[in-house]
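A.B. asks: From the sequence below, what's the structure:
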Amino acid sequence: MVLIPPKPITLYCCNICPWAARTWIALTQANVEYEYVEIDLKNKPEWFLRDVNPGGKVPTLKYGEDLIIESAVTTEFIADLFPEAGLLPKDAFKLAQSRLMADRFMELIFPIYRKAVFASNLEVIPTIFGEIDKFVPYLINPSPFFGGSDHPILAEILIVPFISRLYLLLESEYSPKEVYTKLSTDPKYKIFNDWSGALMASPGVAKTFDKSLNAKFFAERIVAK
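C.D. replies: A predicted model of the protein is given here:
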């Protein structure tokens, strides 16, 4: 069932931006009716800077005549606006656990992606296993999604753009082959790998993540350094 918002929604986004992907995934996963507007971050349109967001950031969400910015805020707005989508656990303790899990992911695993792609520090990639070891205790009952949910919840949507891009990086020529092999075959990492695979196969990610465009971005970014 398509969810019709009380006011029209327009998402100003960029395909290769993982931060913007958060809100795009939430809208898609919840099957919300919205308009998508692609913004070229290398050549931001004058009308966007003048009429929508002078800061030039994506995502920017237009709700009726109101504008909402910052990816965590816009994504949580979608979860709050459409409670029937079930993006927020109803149990307060489970909600707190999920938020802690997302925080730990951004603290432990996200820096590996950031350093590898934005600083071209490819030597950091093999250290991912130690960080996954620290993270997994916070990954409560991922069967297939956090807390036994049958669909991704908000906390997972906030981090899956980085998971999908991290796996793309690990499968690329920039990463030692043995890293992806170990992650995908070692029983020790099965919980993390299965959970990540379920997230990447979910409709919100599968319908929004363009591997070819993001691979091109990696090539431009890493080679440029």
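
A.B. asks: alpha carbons only for contacts and neighbour counts from here, please
C.D. replies: OK.

A.B. asks: For G55, pull up the helix or strand it's in.
C.D. replies: According to DSSP states H and E, G55 maps onto no helix or strand at all.

A.B. asks: quick one, helices of the protein?
C.D. replies: 18-29, 46-47, 71-81, 92-108, 110-118, 128-135, 154-170, 177-185, 190-201, 203-206, 211-224 (DSSP state H).

A.B. asks: Let's compare: structure for the following, please.
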Amino acid sequence: MVEVKLLGAWGSPFSRRVEMALKLKGVEYEYLEEDLNNKSPLLLKYNPIHKKVPVLVHNGKPIAESLIIIEYIDEVWEGPSILPQDPYERAMARFWVKFLDEKCMPAMWKAFWSTGEEREKNKDEAIEHLKFLESEIKGKKFFGGDTIGLVDLAANFIAYWFRIISELVGVELITDDKFPNLSKWADEYINSSFVKENLPDKDKITAFFNARIRAPDETKYFPKA
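C.D. replies: Sure, this is the predicted structure:
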């Protein structure tokens, strides 16, 4: 019998990426919630290098890092393709998810959590990165075309998590007038029935970030994986 387990954290956009990928493929799995302040022996065993979630365990073999896990899911199980079939388009999808995680997300976090002149500098950097996404999504329903794909799953933090933080800290980055294409995509994405069913509760996430606003700087961030 095939055994699939997912070690994750309820509010993590990285964990949610993987959960959505599993559900897109129709994979049955056991979900194990991790307390990231008191990491389980299982997490430390399966991800001893980074000690972070998510971790997928397939027949006893662990795979770490959310984007690597999603590619593994796409290759192993039948069902709707998450990555494009065309080699060039697959390469481009990998490029954009790397851009999202390594450029967009850090810049947006800094813009939200910094203050004064530093915040304005970080906002400008984040906006410059977002302009590339605005251009990339133009004329498309999703980054994956007509269906949700790898880049959409990777960009989930823009559509949901960062909108909530934006309201809490009073910093607007993605507005309808400045980023009409990206705003339209975000609305389309979070309002699709599949995505809506797999997002964490807004009130719970809002409470989580309210606590982070009052916390020391080093505790403000979701563990990246």
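
A.B. asks: ok so, going back, please produce CSV containing the helices of structure 1, extended by distance to P142 of structure 1.
C.D. replies: CSV is the format used below for those (distance: least, C-alpha to C-alpha, whole Å):
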stretch, distance to P142 of structure 1
helix 18-29, 18
helix 46-47, 43
helix 71-81, 20
helix 92-108, 11
helix 110-118, 19
helix 128-135, 13
helix 154-170, 11
helix 177-185, 17
helix 190-201, 6
helix 203-206, 17
helix 211-224, 25
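
A.B. asks: highest average neighbour count across these?
C.D. replies: Here the criterion is mean neighbour count by mean count of other C-alpha atoms under 10 Å, and of those the winner is helix 18-29, at a mean of 25.

A.B. asks: Which part of structure 2 matches that one?
C.D. replies: Across structure 2, the stretch matching helix 18-29 of structure 1 (TM-score structural alignment) is residues 13-24.

A.B. asks: Name the residues that touch that stretch?
C.D. replies: 8-10, 28-29, 53-54, 66, 69-70, 73-74, 79-80, 82, 153-154, 156-157, 161, 195, 198-199, 224-225 (C-alpha atoms under 8 Å, 6 or more residues apart in numbering).

A.B. asks: so how far is that stretch off the chain centroid?
C.D. replies: 9 Å (C-alpha atoms, centre = their mean, to the nearest Å).

A.B. asks: Also stretch 91-110 of structure 2?
C.D. replies: For stretch 91-110 of structure 2, the distance to the chain centre is 10 Å (C-alpha atoms, centre = their mean).

A.B. asks: And for it, what's in contact with it?
C.D. replies: Counting by C-alpha under 8 Å, 6+ apart, 83-84, 119, 122-123, 125-126, 129-130, 150-151, 154-155 sit against stretch 91-110 of structure 2.

A.B. asks: And it, end to end?
C.D. replies: With C-alpha to C-alpha, to the nearest Å applied, stretch 91-110 of structure 2 spans 28 Å between its terminal residues.

A.B. asks: Which residue in structure 2 aligns with K90 of structure 1?
C.D. replies: K90 of structure 1 maps onto Q85 in structure 2, by TM-score structural alignment.

A.B. asks: Enumerate every residue touching the residue nearest to G79 of structure 2 when sequence neighbours are not counted.
C.D. replies: Nearest non-adjacent residue to G79 of structure 2, counting by C-alpha to C-alpha, 6 or more residues apart in numbering: K25, 4.9 Å away. The neighbourhood of K25 of structure 2, defined by C-alpha under 8 Å, 6+ apart, consists of 73-74, 77-80.

A.B. asks: Reformat those as CSV; add distance to S114 of structure 2.
C.D. replies: Listed next are the contacts of K25 of structure 2 as CSV, based on distance: C-alpha to C-alpha, whole Å:
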residue, distance to S114 of structure 2
I73, 37
D74, 38
W77, 42
E78, 44
G79, 43
P80, 40
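
A.B. asks: Which of those residues sits closest to D177 of structure 2?
C.D. replies: Nearest to D177 of structure 2 among the contacts of K25 of structure 2, counting by C-alpha to C-alpha, is P80 at 33.9 Å.
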